[in-house]
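S.K.: Got a sequence here, can you model it:
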Amino acid sequence: MAARASAALVTVNVATRLPGSTAAAAAAEVVTLAVTLLEVLLVKSSLALQLLCTVAMQMAKLLERRRIPHARDQLSWLCSRDPTDLGIEDLVGGTLESLAENLSDGFVAPLFWYVVLGPLGALGYRVVNTLDSRVGYHGKYEWFGKPSARLDDLINLAPARLTALALTVAALATPDCDAAR
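M.R.: Reported below is the predicted structural model:
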């Protein structure tokens, strides 16, 4: 839907400018719009928020209904901890911790690096973060995983703190929320 709306806006914009413009100016306008759309698509591809929200909402419903075994299964989509013996408080804690980390990794950090380095910064961040999550520190490819994990730690220093600050402000602004917890 958004792509169609963007295409319609581009068409209207170009069509209204063509009659009073030279062909070169119109071509420059089309190129500028195409580059802008490409940049939007590149940045959008570096963001991962929809699945995170979906899994979080599913987890909230399971916890509200006290469906603990199902909630334990669902937690494995959010983090790598063993949920076998977790009670409801630990499931809530694991969910919130995972959401905070994934909010930083999937949304705040790519936007941060977009602001700092442009669309390639957002995509570069996503590459390093994906290498860390797929290869990580230990295992068969530890020689390859350790540098990517350390680089991921380094490039997440500022975004993780921005995320923590934003979540703290949101908690403080939410009625009946214990921000200290």
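S.K.: From here on, just use CA atoms for contacts and neighbour counts.
M.R.: Fine.
S.K.: Do a quick rundown of the helices in this protein.
M.R.: 2-17, 23-46, 50-64, 68-75, 88-103, 109-117, 119-134, 142-155, 157-173 (DSSP state H).
S.K.: for comparison, sequence B:
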Amino acid sequence: MTEQFELATFAGGCFWCMVKPFDQWDGVKSIISGYTGGNVPKPNYEEIKAGETGHYEAVQITYDPEIVSYQTILDLYWLQIDPTDPDGQFHDRGPQYRTAIFYHNEEQKQLAEQSKKALEQSNKFSKPIVTKILKAMEFYPAEEYHQDFYKKNPIEYQQDREQSGRDEFISKYWK
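M.R.: Okay, the predicted model is just below:
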């Protein structure tokens, strides 16, 4: 039996906060923090921070669809973000912190579009859902110190989460 892994790529603001929720699922093989969606090849963090590359901070998840479905991963993605904010996420402002679902095939595109439409129709939010659904582009892994940040720097990670407002938003809208 050969394992057949697939990719899921999401932008949800600071990539530090987008790793841990997915890392805890059976069937998720790896999560890489990185940059995608822009027009600068092989960008570095300083370029991304400046907001001029067109790239999003994103995570690329390698998963086993026999264990965890794309739909499950997609549903979990929505629960991590404010899908109504066109200018970033929580205290992270700028185009590099916008939200987007990057699909790798037509099935992912259809599932993403259906889930976005369902969220719009739920009337959970009074503002429009602005999360984009985009074709996956080249993904550039971030620098090593960004990988698994929540494990390597648990105190700084927790402080950043607490200061960002992300947890309060999630608690208010998603729980």
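S.K.: Could you quantify their similarity as a TM-score?
M.R.: Scored against TM-score structural alignment, normalised by the length of the second structure, the superposed chains reach a TM-score of 0.27; 83 aligned residues with a C-alpha RMSD of 5.7 Å.
S.K.: on that earlier part again, mean neighbour count for the helices of the first structure - can I get that in JSON lines?
M.R.: Compiled in JSON lines, those are given as follows (neighbours: other C-alpha atoms under 10 Å):
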{"stretch": "helix 2-17", "mean neighbour count": "12"}
{"stretch": "helix 23-46", "mean neighbour count": "14"}
{"stretch": "helix 50-64", "mean neighbour count": "15"}
{"stretch": "helix 68-75", "mean neighbour count": "18"}
{"stretch": "helix 88-103", "mean neighbour count": "17"}
{"stretch": "helix 109-117", "mean neighbour count": "20"}
{"stretch": "helix 119-134", "mean neighbour count": "19"}
{"stretch": "helix 142-155", "mean neighbour count": "17"}
{"stretch": "helix 157-173", "mean neighbour count": "15"}
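S.K.: Now do the helices in the second structure.
M.R.: Listed in chain order, the helices of the second structure (DSSP H) span 16-23, 45-50, 70-78, 106-122, 149-152, 154-164, 166-173.
S.K.: just these: most buried one?
M.R.: Compared across the helices of the second structure, helix 16-23 shows the largest average neighbour count, a mean of 19 (mean count of other C-alpha atoms under 10 Å).
S.K.: Which strands or helices does that one pack on?
M.R.: strand 28-36, strand 56-63, helix 70-78, helix 149-152, helix 154-164 (3 or more C-alpha pairs under 8 Å, 6 or more residues apart in numbering; DSSP states H and E).
S.K.: And the first one, what does it pack against?
M.R.: When you say that, I think you mean strand 28-36 of the second structure. With contacts taken as 3+ C-alpha pairs under 8 Å, 6+ apart, strand 28-36 of the second structure sits against helix 16-23, strand 56-63, strand 139-141.
S.K.: Check which helices and strands the shortest one is in contact with.
M.R.: Just to be clear, that refers to strand 139-141 of the second structure. Other helices and strands packing on strand 139-141 of the second structure, by 3+ C-alpha pairs under 8 Å, 6+ apart, are strand 28-36.
S.K.: buried set for the strand it packs on?
M.R.: Neighbour counts over strand 28-36 of the second structure (16 or more other C-alpha atoms under 10 Å) mark 28, 31-36 as buried.
S.K.: With distance to residue 88 of the second structure added, can I get these in TSV?
M.R.: Below are the buried residues of strand 28-36 of the second structure laid out as TSV (distance: C-alpha to C-alpha, whole Å):
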residue	distance to residue 88 of the second structure
28	26
31	21
32	20
33	17
34	16
35	15
36	15
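S.K.: now, among the residues you listed, which is nearest to residue 50 of the second structure?
M.R.: Comparing those against residue 50 of the second structure with C-alpha to C-alpha places residue 35 closest, at 13.2 Å.
S.K.: Against residue 159 of the second structure, how distant is that closest one?
M.R.: 23 Å (C-alpha to C-alpha, to the nearest Å).
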